[in-house]
Every structure is written in structure tokens, then in C-alpha cells.
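Asker: coordinates only, no sequence provided:
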């Protein structure tokens, strides 16, 4: 029997728990366990009257407990969806930071190599200037 959001639980699932991964409706649901698209409705009875609920269209109008069809309160669905988005953002930031660190390390290495080449070129230029001065002195004696 599929897990239903209306069933009580002894522990809360999180976005990355096995329960949430097995249940593809973690967050804002799109489809019921039966495959039908869920609808966002307003609860008309009970202690949550006026609250919005994602509900399978196969359920009777006032039925809010089912073991075969999905029922999830809007506030819970949005909270779960925000948890997923937050995790994805954190993951992207970590990945981006790693990519930036790698790019910066590559740039530092390139700068270090270029500094070495500049020092070599300066030494060669100094040697050429010494040679030019020697040749000028030699030409002036003719």
C-alpha cells in the first residue's frame, strides 16, 4: 500500500529520506499514487476548514483520509518544496564555490608561470643590453 500524507507518522521524513525518495510526491505533488493529476482544493469541513489541500480527484468531495490516494495539505507541500529548493541551492553554491576555487587555482598557477617567464625575459633583455653597449663601444673605436 502506498504511503499517504494523511497517515500519522512517528517520525518526520526529510527531503532526502528513503521514504521521501520512494514517494515521488515529496514537496508539491503533481500526481496521485493512482496516476491521476492532483487538484488544489479548499477544505470545506473539519478543523482545517478553509485550508488548501492537494487531493486526488478520485476521492469523494469531503473525504480527507485514504490509503490509496494522495492527500497533502498545501502548507506542508510548500514547506517540503522549499526544503528541496534550499538543498539544491546549497548544493549549487558548494559546487560553484568548488568550481571557482579550481578556476582561481588555475589562474594563480598561470600567473606564477608568467612571472617566471617575465623574469627570464628580463634577464635575457639585460644580457642583450650589455651586448649592445659592448658593440657600441667597439663601433665607436673605429
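Answerer: That came through, no problem. What you are looking at is a predicted structure, and each value in this text was computed from that prediction instead of being measured. Numbering: from 1, shown residues only.

Asker: going forward, measure contacts and count neighbours with C-alpha atoms only.
Answerer: Will do.

Asker: number of residues surrounding residue 52?
Answerer: Neighbour count for residue 52, taken as other CA atoms under 10 Å: 16.

Asker: now swap in residue 27 and tell me
Answerer: 22.

Asker: can I assume it sits in a helix?
Answerer: No: looking at residue 27 with DSSP: H, G, I helix; E, B strand; the rest coil, it is coil, so not inside a helix.

Asker: residues in contact with it?
Answerer: 15, 76-82, 84 (CA atoms under 8 Å, 6 or more residues apart in numbering).

Asker: which one of those residues sits closest to residue 102?
Answerer: residue 84 (26.8 Å; CA to CA).

Asker: so which strand or helix has that closest one?
Answerer: Element membership of residue 84 [criterion: DSSP states H and E] is helix 74-140.

Asker: helices or strands up against that helix?
Answerer: Packing partners of helix 74-140 (3 or more CA pairs under 8 Å, 6 or more residues apart in numbering; DSSP states H and E): strand 52-55.

Asker: tell me which strands and helices the strand it packs on is in contact with?
Answerer: The elements that strand 52-55 packs onto, with contact taken as 3+ CA pairs under 8 Å, 6+ apart, are strand 39-42, strand 71-73, helix 74-140.

Asker: what does that strand contact?
Answerer: 29, 32, 38-43, 69-75.

Asker: can I have the buried ones of the residues you listed as a ChimeraX selection?
Answerer: Paste this into ChimeraX to select the buried members of these, with burial taken from 16 or more other CA atoms under 10 Å:
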select :29,32,38,39,40,41,42,43,69,70,71,72,73,74
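
Asker: identify the farthest-apart pair in the contacts of strand 52-55.
Answerer: Most distant of the contacts of strand 52-55, by CA to CA, are 69 and 75, 18.6 Å apart.

Asker: before we move on, back to that, which one of the helices and strands packed on strand 52-55 is the most hemmed in?
Answerer: Highest mean neighbour count of the helices and strands packed on strand 52-55: strand 71-73, a mean of 23 (counted as mean count of other CA atoms under 10 Å).

Asker: try it against this one:
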């Protein structure tokens, strides 16, 4: 369909997109195809047997047959959403089972797991060594600080002795 100024832009689309709308309407949607947020309402039609039943719909939807906006029973949407989640859980279970089989049959993974355990033990030992070195460093600083007073006195005496020897 060419775009021009002489043709009306309000023509109906040439392609039927019902299949795309049906796919996109699966489960519970937060927004309609038009971008508006969905509203949850309660049916009031007692004659139809749906009185009190909840549904969600686009605020613009008005009993249309074109499928451009969403209107759906809430319980059907929840049932579909549960089905979607069950599929995702089944996929995750299968992935975990596959990983378990790989771990069980792949010796490299067992070797890596053992190596990781050894490295963890080595890290713990190194952290203990670092803590001991910090303690030793603190003790040496204290000893140097105490000995520093005597060394200064000794240096002053040595300088005094050298000066007195020179001026004898």
C-alpha cells in the first residue's frame, strides 16, 4: 500500500493480523496492543451466567470483533500463565538434570571440583599466614619503637665521642 497525500490513511490494513494478536494475548498482559494499561473488572451480567466473574480489558475495548484490543476472562489468563510457568519450570528441571548427568560422567568436572576445594583450603591457609604476619609486623614495630630510643642515645654518644676525639 503506497503512502501518498491523496489516499486516505484511515483504510483498514490489508493483512489480517489475528494470528499475531492471538499469540500476543496468551497469559496475563500488563498492557494492551495499543499500549494502554489493562483494567480488571467484574462482570455484572447475571443472565449470561458470568455474573461476578473477573476479567481484564483495555479501557478502549468496546465489544469489537477485530481483535485490536484485549478483553479476556481473568481465570483463563491465570490458567494460561500457570501453564507458561510450568513449562519454564520443566525446562529448568531438564537443564539441571542435564548438568547433573554431565557432572556424573565428565571426569574433568570432578577434577575441577576437587581443584576448587584444594584452592579454597589454600586460601584459608594463606589468610591465616597473613594474619600471623600482621601480628609479627605489629610486634616488630613496637620493638623498633622501644629500641629507637636507645639507638638514638647511642648515636648521640657516638657523635659526641667523635667530636671530643677531634678536639683533644
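Answerer: On my side now, so go ahead. As the structure is a prediction and not an experimental result, all values here were calculated from the model.

Asker: could I get the helices and strands packed on strand 52-55 of structure 1 as TSV with distance to residue 22 of structure 1?
Answerer: Output for those, formatted as TSV (distance: least, CA to CA, whole Å):
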stretch	distance to residue 22 of structure 1
strand 39-42	21
strand 71-73	16
helix 74-140	15
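
Asker: of these, which is nearest residue 20 of structure 1?
Answerer: Of all those, helix 74-140 comes closest under CA to CA, at 10.0 Å.

Asker: from the chain's centroid, how far away is that closest one?
Answerer: 26 Å (CA atoms, centre = their mean, to the nearest Å).

Asker: now the most centrally placed residue in structure 1: how far from residue 104 of structure 1?
Answerer: Compute the mean C-alpha point of structure 1, and by CA atoms, centre = their mean the closest residue is residue 88, 2.6 Å away. From residue 88 of structure 1 across to residue 104 of structure 1, the span is 24 Å (CA to CA, to the nearest Å).

Asker: ditto for residue 80 of structure 1
Answerer: Distance from residue 80 of structure 1 to residue 104 of structure 1, by CA to CA: 36 Å.

Asker: then residue 90 of structure 1?
Answerer: Applying CA to CA, the value for residue 90 of structure 1 to residue 104 of structure 1 is 21 Å.

Asker: what of residue 84 of structure 1?
Answerer: 30 Å.

Asker: next: residue 45 of structure 1.
Answerer: 60 Å.

Asker: equivalent analysis for residue 71 of structure 1, please.
Answerer: From residue 71 of structure 1 across to residue 104 of structure 1, the span is 49 Å (CA to CA).

Asker: again with residue 127 of structure 1
Answerer: The gap separating residue 127 of structure 1 from residue 104 of structure 1 is 35 Å, by CA to CA.

Asker: residue contacts, the residue nearest to residue 25 of structure 2 when sequence neighbours are not counted?
Answerer: Leaving aside its sequence neighbours, residue 25 of structure 2 sits nearest to residue 70 (CA to CA, 6 or more residues apart in numbering; 7.1 Å). Going by CA under 8 Å, 6+ apart, residue 70 of structure 2 touches 25, 32-33, 56-58, 61.

Asker: can you check residue 75 of structure 1 too?
Answerer: Residue 75 of structure 1 touches residue 52, counting by CA under 8 Å, 6+ apart.

Asker: what residue in structure 2 is paired with it?
Answerer: Structural correspondence for residue 75 of structure 1 with respect to structure 2 (TM-score structural alignment): residue 75.

Asker: just give me the neighbour total for the aligned partner of residue 50 of structure 1 in structure 2.
Answerer: Matched by TM-score structural alignment, residue 50 of structure 1 corresponds to residue 52 in structure 2. When neighbours are counted by other CA under 10 Å, residue 52 of structure 2 registers 12.

Asker: hmm, residue 36 and residue 68 of structure 1 touching each other?
Answerer: No: Residue 68 of structure 1 lies out of contact with residue 36 (CA atoms under 8 Å); the separation is 11.8 Å.

Asker: checking residue 33 of structure 1 next. Helix, strand or coil?
Answerer: coil.

Asker: that one and residue 100 of structure 1, how far apart?
Answerer: 42 Å.

Asker: all set, thanks.
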